[in-house]
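In: structural data only, the sequence is not supplied:
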């Protein structure tokens, strides 16, 4: 059976990127601590490539990113969907994820309405 991946694409205002990075670093540690196999947060570097006329949406279009935003692509790898559900339940029960903790620092450094999220079952899975 292949692995399971939770994937995210979102736009983060450039002036809030450092705050996002801090939250992401803390979240990554929690997911790994509770059993995730891998946790990756990546900022856009080549998000509007030349597709030589082939029509496709870009990540900035998907995330409705403006000129003052950075596109972030993130994923968390699990053994299976069941494993994902177990790990996510543990993370959500962890005191480090309490809503009060986030309220102390103010609002989240991104607009959740411009975030895409989903769980994906792998159909091809190679490792080097």
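Out: Thanks, I have the structure now. Since the model is a prediction, treat every value here as computed from it, not as a measurement.
In: please count neighbours and contacts with C-alpha atoms only from this point.
Out: Noted.
In: let me see the contact set for residue 114.
Out: Neighbouring residues of residue 114 by CA atoms under 8 Å, 6 or more residues apart in numbering: 10, 11, 63, 64.
In: out of those residues, which are inside strands?
Out: Of the contacts of residue 114, the ones assigned to strands by DSSP state E are 10, 11.
In: surely residue 73 is in a helix?
Out: No - read with DSSP: H, G, I helix; E, B strand; the rest coil, residue 73 is strand and lies in no helix.
In: give me the nearest residue to it, chain neighbours excluded.
Out: residue 9 (4.7 Å; CA to CA, 6 or more residues apart in numbering).
In: next, the one to line up against it:
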């Protein structure tokens, strides 16, 4: 079973190229230790929320953009074995000053419990993180129903991950990002689209679709954080 590490990172507009250079340098090292793909996406449509949002999740400062990214591994054991090696590998050291504040980056490990679509090259991504108190089968059923609509409207792939290793952070973390309560699990997922216009058209008609209206709620939308992103690094589709 595959395993996903998910990340949300605040990066200043002026440091975008430095961040991309760092990520491009790191991706082959991840692959050497077993990662199957690395994807980095730059914030394009990241709305403010009333209670939670992706900017507050990482305490974004003025001029900072949100990066939504993930690394796929063949399984959790491979990811865990790579962690210590990556920390010790000199190639992972930045060439200069870090292009983001690592203390405000949030990350976690997720088991993909639902994946739909054929995949392929994509030009836009919707990312979401949310707290759920539903059991796993109920969440998967919800994901399947919603994905039916997205795929019908042009999405190329939908992935939903169930939190299995979501650590507490000193400054920020995924649990605080969605105000997770005792007994709740954090989910991390995304939808891949060929382009932003296809995505915008799909969302415009979403609530008119009977499959969407019939889907039972699986998480608290008031605390979910989400946004639209443009991929800047995709090792599967260079």
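Out: Received the coordinates, thanks. Note that the structure is a prediction, hence the values are computed from the model and not measured.
In: after superposing, what score do the chains get?
Out: Here the TM-score for the pair of chains, by TM-score structural alignment, normalised by the length of structure 1, is 0.78; 118 aligned residues with a CA RMSD of 2.2 Å.
In: need the contact list for the residue nearest to residue 73 of structure 1.
Out: Residues in contact with residue 9 of structure 1 (CA under 8 Å, 6+ apart) are 59, 62, 63, 71, 72, 73, 74, 115, 116, 117.
In: if you set the cut-off to 6 Å instead, what comes out?
Out: 72, 73, 115, 116 (CA atoms under 6 Å, 6 or more residues apart in numbering).
In: name the member of those residues with the most neighbours.
Out: Neighbour tally across the contacts of residue 9 of structure 1 (other CA atoms under 10 Å): the maximum, 21 neighbours, falls on residue 72.
In: show me what it aligns to in structure 2.
Out: Aligned counterpart of residue 72 of structure 1 in structure 2: residue 67 (TM-score structural alignment).
In: so its match is in contact with residue 45, correct?
Out: No - look at residue 67 of structure 2 against residue 45 with CA atoms under 6 Å: they stay out of range, at 11.4 Å.
In: how far away is residue 86 of structure 1 from residue 93 of structure 1?
Out: 11 Å (CA to CA, to the nearest Å).
In: compare these two and say which is more crowded by neighbours.
Out: Legend: neighbour count by other CA under 10 Å for residue 86 of structure 1 and residue 93, higher for residue 86 (15 against 11).
In: looking for the alignment partner of that one in structure 2.
Out: Matched by TM-score structural alignment, residue 86 of structure 1 corresponds to residue 81 in structure 2.
In: which of the three states applies to the aligned partner of residue 108 of structure 1 in structure 2?
Out: Aligning on TM-score structural alignment places residue 108 of structure 1 opposite residue 98 in structure 2. Three-state call for residue 98 of structure 2 (three-state DSSP): coil.
In: what about residue 98 of structure 2, how many residues close to it?
Out: If we define neighbours as other CA under 10 Å, then residue 98 of structure 2 has 14 of them.
In: what's the closest non-adjacent residue to the residue most central in space within structure 1?
Out: Structure 1 has residue 74 as the residue nearest its centroid, 3.1 Å off, counting by CA atoms, centre = their mean. Excluding its sequence neighbours, the residue lying closest to residue 74 of structure 1 (CA to CA, 6+ apart) is residue 41, at 4.4 Å.
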